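>>> Structure here, sequence nowhere to be found:
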């Protein structure tokens, strides 16, 4: 079974999270995941970028500790690591999502 590397909660770095969320496409992914109760496959996201660029964005979010990805069959399922990020940086995700919503996205 294939596995993907994720940083442990104590190893998530603020600079990496902020850099990952500084890109509008990655913020869009995180915002969409924040509204989902279930894991979402990469292919369910309609993004304004090519498939290879979308894969890059998901990888950046995973490596920063913003999302968790796991294989289910041939699909990669994504979930927001909101509890881990809230533990590590209280209020950060909500502040990012509030700013995104205020910007009208």
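Thanks, I have it. What you are looking at is a predicted structure, and each value in this text was computed from that prediction instead of being measured.
>>> For the rest of this, base every contact and every neighbour count on C-alpha atoms.
Fine.
>>> Residue 90 should be in a helix, yeah?
No - using DSSP: H, G, I helix; E, B strand; the rest coil, the assignment for residue 90 is coil, not a helix.
>>> biggest helix in this structure by residues?
With residue count as the measure and DSSP state H as the assignment, the chain has helix 51-64 as its longest helix.
>>> Presented hereafter is structure B, for comparison with structure A:
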């Protein structure tokens, strides 16, 4: 079985987490995983990018320590490393997800009212 490398909790760095969360596509993945609350296959998250670009975004999130990825058969399943992130950076993940949700709502309503 193929195993992917993940940083140990003590190796997760704030600057890497913030860099990963600064990209709108990666932030959308994090929002989706937070709402799902468990493991989600990559194919369940609809990103408007090519497969190779999507793979890059997942890799950045995994290498930053934001998500955990495991293979189950042929599917690669993703989940948030919420426990690790909350222990290292209390409130950061919830604040970023809440802010992204507010921005997403504003962007959506602006598109529909224009």
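Here it is on my side, so go on. As the structure is a prediction and not an experimental result, all values here were calculated from the model.
>>> Drop the TM-score for these two in here.
Once superposed, the chains reach a TM-score of 0.96 (TM-score structural alignment, normalised by the length of structure 1), with 105 aligned residues with a Cα RMSD of 0.9 Å.
>>> And the longest helix of structure 1, what's buried?
54, 57-64 (16 or more other Cα atoms under 10 Å).
>>> which element is the most centrally placed residue in structure 2 on?
Note on structure 2: the residue nearest the mean C-alpha position is residue 30, at 2.9 Å, using Cα atoms, centre = their mean. Assigned by DSSP states H and E, residue 30 of structure 2 belongs to helix 24-36.
>>> what's the following helix or strand after that helix?
Next along the chain after helix 24-36 of structure 2, with elements defined by DSSP H and E, is strand 40-41.
>>> residues near residue 1 of structure 1, how many?
Counted by other Cα atoms under 10 Å, the residues lying close to residue 1 of structure 1 total 5.
>>> Please apply the same query to the one 5 residues further on.
By other Cα under 10 Å, the residues close to residue 6 of structure 1 number 18.
>>> wait, what's in contact with it?
Contacts for residue 6 of structure 1 were tallied using Cα atoms under 8 Å, 6 or more residues apart in numbering; they are 62-63, 65, 68.
>>> ok, 10 Å please
12, 59, 61-69 (Cα atoms under 10 Å, 6 or more residues apart in numbering).
>>> Likewise for residue 28 of structure 1?
So residue 28 of structure 1 contacts 21, 34, 45, 47, 97, 100, 105 (Cα under 10 Å, 6+ apart).
>>> wait, the second one sits on residue 96?
Pointing back at residue 34 of structure 1 there. No - between residue 34 of structure 1 and residue 96 there is no contact under Cα atoms under 10 Å: 11.3 Å.
>>> For ChimeraX, write the select line for the buried members of the contacts of residue 28 of structure 1.
Buried members of the contacts of residue 28 of structure 1, defined by 16+ other Cα under 10 Å, are picked up in ChimeraX with:
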select :21,34,97
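>>> Now render the contacts of residue 28 of structure 1 as CSV, adding secondary structure and distance to residue 74 of structure 1.
Formatted as CSV, the contacts of residue 28 of structure 1 follow (DSSP: H, G, I helix; E, B strand; the rest coil; distance: Cα to Cα, whole Å):
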residue, secondary structure, distance to residue 74 of structure 1
21, helix, 27
34, helix, 23
45, coil, 16
47, coil, 20
97, helix, 30
100, helix, 32
105, coil, 31
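>>> For the helix holding residue 30 of structure 2, what is the distance to the chain centroid?
Computed by Cα atoms, centre = their mean, to the nearest Å, the chain-centroid distance of helix 24-36 of structure 2 equals 5 Å.
>>> Now it: buried residues?
Within helix 24-36 of structure 2, the residues that count as buried by 16+ other Cα under 10 Å are 25-34.
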